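1. The sequence and its predicted three-dimensional model are supplied below.
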Amino acid sequence: MYIGTNKILRVFIIFLAIMLFLAIYLYYTNRTNLNPLGLTLYGNIEQRQISLAFNANERITELFVEEGDSVIKGQLLGKLDTRTIRQQIKKAQAQIKANEAALLRLKNGSRPQEIEQAKAVVNVAKADVEHKKKLYNRYTNIVKMTNGQGISKQNLDESRADYNASLATLDNKKLALELAEIGPRIEDINQAQAILKSSMADLAILNRQLEESYLIAPADAFVRARILEVGDMASSQKPVYTLALISPKWVRAYVPEADLGKIKQGMHANIISDSFPDTPIEGQVGFISSNAEFTPKYIQTEELRTALVYEIRIYVKDPTNQLKLGMPITVKLRD
């Protein structure tokens, strides 16, 4: 009875030894497949961030997202008070209509009625010239006939001045008629066109300022911080949100000088986080620094902090945002 029990115990021990051997074999086989180079690095997740601000100075009326929310490119994130800018736009639109009317008036030239009116004014001026000419001639004859006694010198001088003034007025009215018949100068038309273009440019600037009253997400991202609130005064110097871009995202790690020759750009890697140790994420070496530096204090042990290392970046695709900014990461490089 004792011999049979001893034999069963030996068989059981042999079975356990075999199972332990298989477990160890499978563990190291799997470890080799995940990390065939045998090179393991440690680093942290990094990604680009945006400090997003309004490009206008107005009061914030609405904000639509909170910390931790995901946003897509083109999504509306916030709004400013637009009442003032909308009134300015209405004023600019009215100014454009006035400038268009002025330009059209110049292009159309004088109306027939205006030309007839100018002709009538010329005729009136001609009649005035004839009247004052006759009066001046009569005074001159009287002076000759009376040897200067019939008309005072002052009256004669005043008549001569009135006659000369009427001649000047007639010339002026003739020029006005000629201008009415010719129409506006090309320079005046060009000036009116320039004024119209300037007013249209002013309207375009105001419309652009209206667009800038809306805060739009520039890329797919996650909201890391909401800095301002509804009622705050916005400006281009005061960020409203801090956004962390979904892509690109990378692991910043450091390679000892002795292992630098094993790493090549484009090499694949398994990215393993403490939060998801059983679900590695695919990564690829995208940057290898050409400058050596001392190991950062937060990366290595005290014994290795004085060793020279090279920075590398392993880019990862993480559309579900599984890897967070600053998260510690284990990198297992593959061929």
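-> Perfect, I can see it now. Residues are numbered from 1 along each chain as shown.
2. contacts, neighbours, all on C-alpha from now
-> Noted.
3. What helices and strands are in contact with the helix or strand hosting Tyr42?
-> For Tyr42, the host element (DSSP states H and E) is strand 40-52. Judged by 3 or more CA pairs under 8 Å, 6 or more residues apart in numbering; DSSP states H and E, strand 40-52 is in contact with strand 241-256, strand 328-333.
4. Run through who's touching it.
-> The contact list for strand 40-52 (CA atoms under 8 Å, 6 or more residues apart in numbering) reads 239-255, 299, 323-333.
5. who wins for proximity to Ala17 among the helices and strands packed on strand 40-52?
-> With CA to CA as the criterion, Ala17 lies closest to strand 328-333 of the helices and strands packed on strand 40-52, at 30.2 Å.
6. by how many degrees do the closest one and strand 40-52 diverge?
-> In terms of direction (axes from the mean of the first three to the mean of the last three CA atoms, to 10 degrees), strand 328-333 departs from strand 40-52 by 120 degrees.
7. for the helix or strand containing Asn137, which positions count as buried?
-> Asn137 belongs to helix 112-145 when assigned by DSSP H and E. For helix 112-145, the buried set under the neighbour-count rule, 16 or more other CA atoms under 10 Å, comprises 115, 118-119, 121-122, 125-126, 128-129, 132-133, 135-136, 139-140, 143.
8. repeat for stretch 289-298
-> Glu293, Thr295, Pro296.
9. Let's have these in JSON lines, adding distance to Leu9 and secondary structure.
-> JSON lines is the format used below for the buried residues of stretch 289-298 (distance: CA to CA, whole Å; DSSP: H, G, I helix; E, B strand; the rest coil):
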{"residue": "Glu293", "distance to Leu9": "59", "secondary structure": "strand"}
{"residue": "Thr295", "distance to Leu9": "54", "secondary structure": "coil"}
{"residue": "Pro296", "distance to Leu9": "55", "secondary structure": "coil"}
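10. Name the SS class of Ile272, please.
-> strand (DSSP: H, G, I helix; E, B strand; the rest coil).
11. does Val309 sit in a helix or strand, and which one?
-> strand 308-316.
12. what's the angle between that strand and strand 241-256?
-> 130 degrees.
13. Name the residues that touch strand 308-316?
-> Counting by CA under 8 Å, 6+ apart, 248-257, 260, 269, 281-295 sit against strand 308-316.
14. Only whichever of those residues are buried, select them in ChimeraX.
-> Only the buried members of these enter the following ChimeraX selection, criterion being 16+ other CA under 10 Å:
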select :249,250,251,252,253,254,255,256,269,281,283,284,285,286,287,288,293,295
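15. want to compare, so here's the second one:
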Amino acid sequence: MKKTILFSIILVTLASCQNKEKYDATGIFEANMVTVSSETNGKLVSFAIEEGDSIINGQQVGLVDTIMLALQQKQLLSQQLATEKSSPDIAAQAAALRSQIAHQQNECDRIARLLADGAATQKQSDDANAQLRTLRGQLEGLLSTLDKNRSSITESASALQYQREQIEEQIRKSIVAAPITGIVLQKYAEQGEYTTPGRPLFKMANLDDIYFRSYFTASQLAHIRIGQAVTVIADFGGDEQYEYPGKIVWIAQESEFTPKSIQTQDSRANLVYAVKIAVKNDGRLKLGQYGEVRL
């Protein structure tokens, strides 16, 4: 009888040891989480998301008040149009002076013919040519002034355009949108609250493609490599466990002390290497959930 009991104990002990050796390392499930923050000042006029909501990349989930920005944009547009309309019409303003120059050129030609026939004096010819040079100088000065004025007005209009683009960028930043496709994990603000740049609004993560962070000892590194297929075992408590195919996507280059919540095959090992294993979530896996990995 005693031999039978002893044999039973040995079998239980062996079974227990075999169960303990069914995994090579333990860890927890995690995901790349993104915290979305406000990019501008103002009141949250809309913020229609709740924790647990599924949102897609680029989806608008909130809006910071843009009334003042829209008014500033209209004001700048009016100033820009008024500035552009004040640009001088160089051709129109120089037309009268060009006409005078053409008339004076004809007068100089006429006096030159009279001078050749002896019907005009040299002084009359000199005076006419001097008047022509004066008119040409006036035209040159006018064109230079008008060109400078137009350049200055163009620069002013461009500056107003840049200001409008800045306002447009601020309006764009007032839209709160999802940067990735995923699930809202936490919500830090409510509609109607005042927000400032940098204030966290919500946190989200893609829970379809998650990672299993595990830790391996130095002696195990020789048996793992990036791209290697492994089996991840999710522990749901009791005897309920599910296996998932996984692929090693990252191995730490530096060791660290074994986290208190992590078990390794070698209980004497103090230093371990973190490893990330990509796992496709079927909807059952939760962040922070305990699991095991088998090579």
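-> Structure received. Values in this document were obtained by computation on a predicted structure and should not be read as measured data.
16. Which elements pack onto the helix holding Asn137 of structure 1?
-> Against helix 112-145 of structure 1 (3+ CA pairs under 8 Å, 6+ apart) you get helix 153-182.
17. Which of the contacts of strand 40-52 of structure 1 are buried? Put it as a ChimeraX command.
-> Selection of the buried residues among the contacts of strand 40-52 of structure 1 in ChimeraX, burial being defined by 16+ other CA under 10 Å:
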select :239,240,241,242,243,244,245,246,247,249,250,251,252,253,254,255,299,323,325,328,329,330,331,332,333
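18. quick one on the thing from earlier: would you turn the buried residues of stretch 289-298 of structure 1 into a markdown table with distance to Tyr214 of structure 1?
-> Output for the buried residues of stretch 289-298 of structure 1, formatted as a markdown table (distance: CA to CA, whole Å):
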| residue | distance to Tyr214 of structure 1 |
| --- | --- |
| Glu293 | 44 |
| Thr295 | 45 |
| Pro296 | 42 |
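19. related to what we said a few turns ago, out of the helices and strands packed on strand 40-52 of structure 1, flag the one nearest Ala307 of structure 1.
-> strand 241-256 (7.4 Å).
20. Next, the mean deviation of that closest one compared to structure 2.
-> When structure 2 is superposed, strand 241-256 of structure 1 averages 2.1 Å from its matched positions, counting by mean CA distance after the TM-score superposition for structure 1.
21. Give me the distance from that strand to the chain's centre.
-> Strand 241-256 of structure 1 has its C-alpha centroid displaced from the chain centroid by 25 Å (CA atoms, centre = their mean, to the nearest Å).
22. One more: stretch 91-111 of structure 1?
-> How far stretch 91-111 of structure 1 lies from its chain's middle: 33 Å, per CA atoms, centre = their mean.
23. same check, this time on stretch 170-177 of structure 2
-> With CA atoms, centre = their mean, you get 11 Å for stretch 170-177 of structure 2.
24. in structure 1, what residues pair with it?
-> The aligned range for stretch 170-177 of structure 2 in structure 1 is 209-216, by TM-score structural alignment.
25. Now tell me what touches that stretch from outside.
-> By CA under 8 Å, 6+ apart, stretch 209-216 of structure 1 touches 53-56, 73-82, 85-86.
26. still on that earlier bit, take the helices and strands packed on strand 40-52 of structure 1 and write them to TSV, including distance to Glu187 of structure 1.
-> Listed next are those as TSV, based on distance: least, CA to CA, whole Å:
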stretch	distance to Glu187 of structure 1
strand 241-256	52
strand 328-333	72
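27. Can you say which of these is nearest to Lys264 of structure 1?
-> strand 328-333 (10.2 Å).
28. Report the contact partners of Leu206 of structure 1.
-> Counted by CA under 8 Å, 6+ apart, Leu206 of structure 1 has contacts Ile85, Gln88, Ile89.
29. Same check on Tyr188 of structure 2?
-> Tyr188 of structure 2 touches Pro200, Leu201, Phe202, counting by CA under 8 Å, 6+ apart.
30. Next one: the last one from Val36 of structure 2, what distance?
-> Put plainly, it is Phe202 of structure 2. To Val36 of structure 2, Phe202 of structure 2 is 6 Å away according to CA to CA, to the nearest Å.
31. got it, and the first one?
-> Remark: distance between Pro200 of structure 2 and Val36 of structure 2 (CA to CA) = 6 Å.
32. which is the next helix or strand following the host helix or strand of Gln163 of structure 2?
-> Gln163 of structure 2 is part of helix 122-173, with elements assigned from DSSP H and E. Downstream of helix 122-173 of structure 2, the first helix or strand assigned by DSSP H and E is strand 175-177.
33. Give the equivalent position in structure 2 for Lys297 of structure 1.
-> So Lys297 of structure 1 corresponds to Lys260, using TM-score structural alignment.
34. For burial, what's the neighbour tally of whatever residue of structure 1 lines up with Asn32 of structure 2?
-> Alignment note (TM-score structural alignment): Asn32 of structure 2 maps to Arg48 of structure 1. By other CA atoms under 10 Å, the residues close to Arg48 of structure 1 number 14.
35. what residue of structure 2 takes the place of Ile96 of structure 1?
-> Per TM-score structural alignment, Ile96 of structure 1 is aligned with Gln80.
36. In contact with the residue nearest to the spatial centre of structure 2, which residues?
-> By CA atoms, centre = their mean, structure 2 has its centre lying nearest to Pro179, at 8.5 Å. Pro179 of structure 2 makes contact with Val36, Asn57, Gly58, according to CA under 8 Å, 6+ apart.
37. and if you look at Ala95 of structure 2?
-> Ala95 of structure 2 neighbours (CA under 8 Å, 6+ apart): none.
38. Quick check: chain neighbours aside, which residue is closest to Lys174 of structure 1?
-> Val122 (5.9 Å; CA to CA, 6 or more residues apart in numbering).
39. Let me know whether the one you found touches Ala168 as I believe.
-> No - Val122 of structure 1 is beyond contact range of Ala168, at 11.6 Å (criterion: CA atoms under 8 Å).
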